Every structure is written in structure tokens, then in C-alpha cells.
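1. show me the folded form of this:
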Amino acid sequence: MDSIPEQFHDLFERETFAHFATMMPDGTPQVTPVWVDYDVEANRVLVNTARGRRKEKNVGRNPKVSLSMVDPDDPYRFVSVRGEVDELTEEGAVEHINELARRYMGVEEYPGLDDEEGARVQICIRPEAVATGQG
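-> Take a look at the predicted model:
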């Protein structure tokens, strides 16, 4: 298992988007831009989505994923993670999406939360390989 180096933790504290890759049923990759978070103590990268969305379906079937993110202020500084989803949980997922909405949108609550059909879910990713670059 690998972890995110401390000098890159700031990317998870700012409005940094990640590209999240999962595998479709036919084996082709599916990539989605996502809001992303990092639980330092648990060493888990966190993505939040709604039950029934493609990301959630894909990782439920195949937990192998990857994601990459580029520093919005320096396109040559990046973090890339390959890992495995070791938990899909609804516990704390609404609070987490609201926390992400504060960071990414500057609002207290994620808009449209009451209109979603599926419950919110956190996708918890255990990093197996981490690559970083510094510009």
C-alpha cells in the first residue's frame, strides 16, 4: 500500500478536480471528473456520488480504479493514484458532499440533494501506487 506524500496534501484542501477511472462491464475504461478528498488518518482517497450512478455501479463490480489530479496553479504538479475501492458507504456521505460543496462551490449544502433519486455514497479508495510530479 502507498500513501499521498504530505507535500501534496494541499491539493485535497483546494478546488482541485480529479479524473476518476473505473471499468465498464465490457472492460473499457470510463473516466469522470470528480470532486476528491483525502482522509490522511485512514489513508483513503474519497469520491462522493449517488447510488445508481455509473461510477458506483462500476466499482461495485470491479473495485480496481485510478485517478489523477493536476495542481490548478501549476499544471506540471500532479498526483496519480492506482488503487482499490475497499468500502462503499452511505454513512457520513451527505455530510461529506456538503463539505465538498463548501470547498468547490462556496455553498453550505450540496444543491439538489433532495432531488436525487439515489442515496449519497462515499467511494473509499485504498492507494496501492501513488505517482507525483513537481513542476
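2. going by C-alpha atoms from here, please, whenever you check contacts or count neighbours.
-> Fine.
3. contacts for the helix or strand hosting Ile123 next, please.
-> Using DSSP states H and E, the element containing Ile123 is strand 120-133. Residues from elsewhere that reach strand 120-133 (C-alpha atoms under 8 Å, 6 or more residues apart in numbering): 1-4, 43-51, 56, 65, 76-94, 96-97.
4. swap the cut-off to 6 Å and go again
-> With C-alpha atoms under 6 Å, 6 or more residues apart in numbering as the test, strand 120-133 has contacts from 1-2, 44-50, 77-85, 87-90, 93-94.
5. what separates it from the chain centre, distance-wise?
-> Distance of strand 120-133 from the chain centroid (C-alpha atoms, centre = their mean, to the nearest Å) equals 7 Å.
6. please provide the structure for the following sequence as well, for comparison with the first:
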Amino acid sequence: MKRDPHIALSITDPKRLERYLEVRGTIERIEDDPKLDFINSMAKKYLGVDKYPYHQPGDERVVVFVKPEHATYQG
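-> Reported below is the predicted structural model:
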């Protein structure tokens, strides 16, 4: 990602496969997340738990900030 900051993300609705979102852009910055703040906040929001339950010792987490430049969607 540091060598080539271009990125594309594709998200499909598992209940309606014809519904999707694709975002293309460039990475603005990458931040370490040693305290797991971001993944724990996502676990709280989507799983209803305070700590991400699938973290393994030795896992290293980062947060990638993307500047969106183009989006395509359907549904």
C-alpha cells in the first residue's frame, strides 16, 4: 500500500447479491492501532460486544484512511 496507494473496495449485500458498492481512491494515511480501538469499536457496533472476539496473539492492526475518488453502485 505504501508503494502504490491506489485502492479499490467492493462491498456486496449478502441478502441481495445484485446490490453492491465499489469505491476507488487513494490511501491518505495508515495508522497503527496497537490498543485495538478501531476493531473494538466495530465489534461494539456490529456484534454488540465490547472487545473483538476473534483477535489472536500476534495480530497487528492498522487503520487505513482512503480518499474516495470514484464510486459505483447498484441497488
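7. superposed, how do the two chains score by TM?
-> The pair, once superposed, lands on a TM-score of 0.78 when counted by TM-score structural alignment, normalised by the length of structure 2; 74 aligned residues with a C-alpha RMSD of 2.3 Å.
8. buried ones from the contacts of strand 120-133 of structure 1, can you make that a ChimeraX selection?
-> Selection of buried members from the contacts of strand 120-133 of structure 1 for ChimeraX, criterion 16 or more other C-alpha atoms under 10 Å:
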select :44,45,46,47,48,49,50,77,78,79,80,81,82,83,84,85,87,88,90,93,94
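9. so which of the contacts of strand 120-133 of structure 1 sit within strands?
-> In strands, judged by DSSP state E, the following of the contacts of strand 120-133 of structure 1 are found: 44-50, 77-85, 87-89.
10. hmm, back to that, quick one: work out the angle between the strand holding Ile123 of structure 1 and strand 44-50.
-> On the basis of axes from the mean of the first three to the mean of the last three C-alpha atoms, to 10 degrees, strand 120-133 of structure 1 is oriented at 140 degrees to strand 44-50.
11. in strand 120-133 of structure 1, which residues are buried?
-> For strand 120-133 of structure 1, burial by neighbour count (16+ other C-alpha under 10 Å) applies to Arg120, Val121, Gln122, Ile123, Cys124, Ile125, Arg126, Pro127, Val130, Thr132.
12. got TSV for these, with distance to Trp35 of structure 1 too?
-> Shown next, in TSV, are the buried residues of strand 120-133 of structure 1 (distance: C-alpha to C-alpha, whole Å):
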residue	distance to Trp35 of structure 1
Arg120	14
Val121	13
Gln122	11
Ile123	12
Cys124	13
Ile125	14
Arg126	17
Pro127	17
Val130	18
Thr132	19
